[in-house]
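K.L.:
No letters, just coordinates:
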C-alpha cells in the first residue's frame, strides 16, 4: 500500500481575524502559489465548520506518489511560502497525510 495517491492536508488558524482582508489574501496567495507547483493535484482551500475543531482553515492537495510529494516539499515556491508567509502568519496547525 505504498504506491497510492497521497492526500496532504494542513489545517490551520491564522494570526489574522477570520474573514479579514489579510486572511483572505493569505488564502488566495496559497492557492496561487501552491497549486501552481507541478506535483500538486486537486488543490482546495477549505473552511472549518465543526465546533469540535479549533482550526479555521484547511489546504488539501493530492500527489500521485511519494516522489511527487517530496518534489512539492522541496520545491522553492513551497519553501518560500512556508518561510515568508506560513511561519509568520499561521498561529497553529496540524498536518495529515493519508494514502488512498
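P.N.:
Nice, thanks for sending it over. The structure presented is a predicted model; accordingly, all values stated were derived computationally and were not measured.
K.L.:
Only C-alpha atoms from now on, for both contacts and neighbour counts.
P.N.:
Noted.
K.L.:
what comes up buried for the helix or strand encompassing residue 96?
P.N.:
Assigned by DSSP states H and E, residue 96 falls within strand 90-99. Residues 90, 93, 99 are the ones in strand 90-99 that count as buried (16 or more other C-alpha atoms under 10 Å).
K.L.:
quick one: secondary structure of the residue nearest to the spatial centre of the chain?
P.N.:
Residue closest to the average C-alpha location in the chain (C-alpha atoms, centre = their mean): residue 59, at 3.5 Å. When classified by DSSP: H, G, I helix; E, B strand; the rest coil, residue 59 comes out as strand.
K.L.:
Spatially nearest residue to it (excluding sequence neighbours)?
P.N.:
In this structure, residue 59 finds its nearest non-sequential neighbour in residue 45, 4.8 Å apart by C-alpha to C-alpha, 6 or more residues apart in numbering.
K.L.:
ok, structure two:
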C-alpha cells in the first residue's frame, strides 16, 4: 500500500453576501495566502451549490501528517485565521480525512 495523504476541507459561509466583491476578495486572498505555504498541494477554492447550508469551501492535500501539522502551525495560516477568518467567517466545518 502507498503512502497515506491527508485531505483537508473547510466548508463555510461569510458575513459578506455570496458573490459580493468582499466575498470574492476573501476567496482570492485565502488562495493566494495559503498556497504560499510550501506543504499545501492541490488547493481548490469553490462556491457550493445553492442546495447546501453553507456557501463556500476550500480543499487541499498534504503528503503526510507532518506536512499537515506544518500547515496548521505556519505563520501564514495563523495570520489568515486571526486577521480574516475569525472576522469574516460566520459558520464553518472542517473535514479532515486520509486516503
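P.N.:
Happy to help now that I have it. Bear in mind the structure is a predicted one, so any value in this text is a computation, not a measurement.
K.L.:
circling back: who are the packing partners of the strand holding residue 96 of the first structure?
P.N.:
In this structure, strand 90-99 of the first structure makes packing contacts with strand 6-14, judged by 3 or more C-alpha pairs under 8 Å, 6 or more residues apart in numbering; DSSP states H and E.
K.L.:
Just checking the distance from the strand it packs on to the centre of its chain.
P.N.:
Chain-centre distance of strand 6-14 of the first structure: 5 Å, with C-alpha atoms, centre = their mean, to the nearest Å.
K.L.:
buried sites along that strand?
P.N.:
Buried residues in strand 6-14 of the first structure, counting neighbours by 16+ other C-alpha under 10 Å, are found at 6-14.
K.L.:
next one: stretch 45-57 of the second structure
P.N.:
In stretch 45-57 of the second structure, counting by 16+ other C-alpha under 10 Å, buried: 45, 47, 54-57.
K.L.:
What is the nearest of the buried residues of strand 6-14 of the first structure to residue 26 of the first structure?
P.N.:
Within the buried residues of strand 6-14 of the first structure, proximity to residue 26 of the first structure (C-alpha to C-alpha) peaks at residue 14, which comes in at 8.8 Å.
K.L.:
so what's the residue nearest to the centre of the first structure up against?
P.N.:
Neighbour list for residue 59 of the first structure: 9-11, 43-46 [criterion: C-alpha atoms under 8 Å, 6 or more residues apart in numbering].
K.L.:
switch to 6 Å and redo it
P.N.:
Residues near residue 59 of the first structure by C-alpha atoms under 6 Å, 6 or more residues apart in numbering: 9-10, 44-45.
K.L.:
could you dump the buried residues of strand 90-99 of the first structure to CSV with distance to residue 32 of the first structure?
P.N.:
Output for those, formatted as CSV (distance: C-alpha to C-alpha, whole Å):
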residue, distance to residue 32 of the first structure
90, 17
93, 20
99, 25
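K.L.:
Check the gap between the residue nearest to residue 59 of the first structure and residue 4 of the first structure for me.
P.N.:
From residue 45 of the first structure across to residue 4 of the first structure, the span is 23 Å (C-alpha to C-alpha, to the nearest Å).
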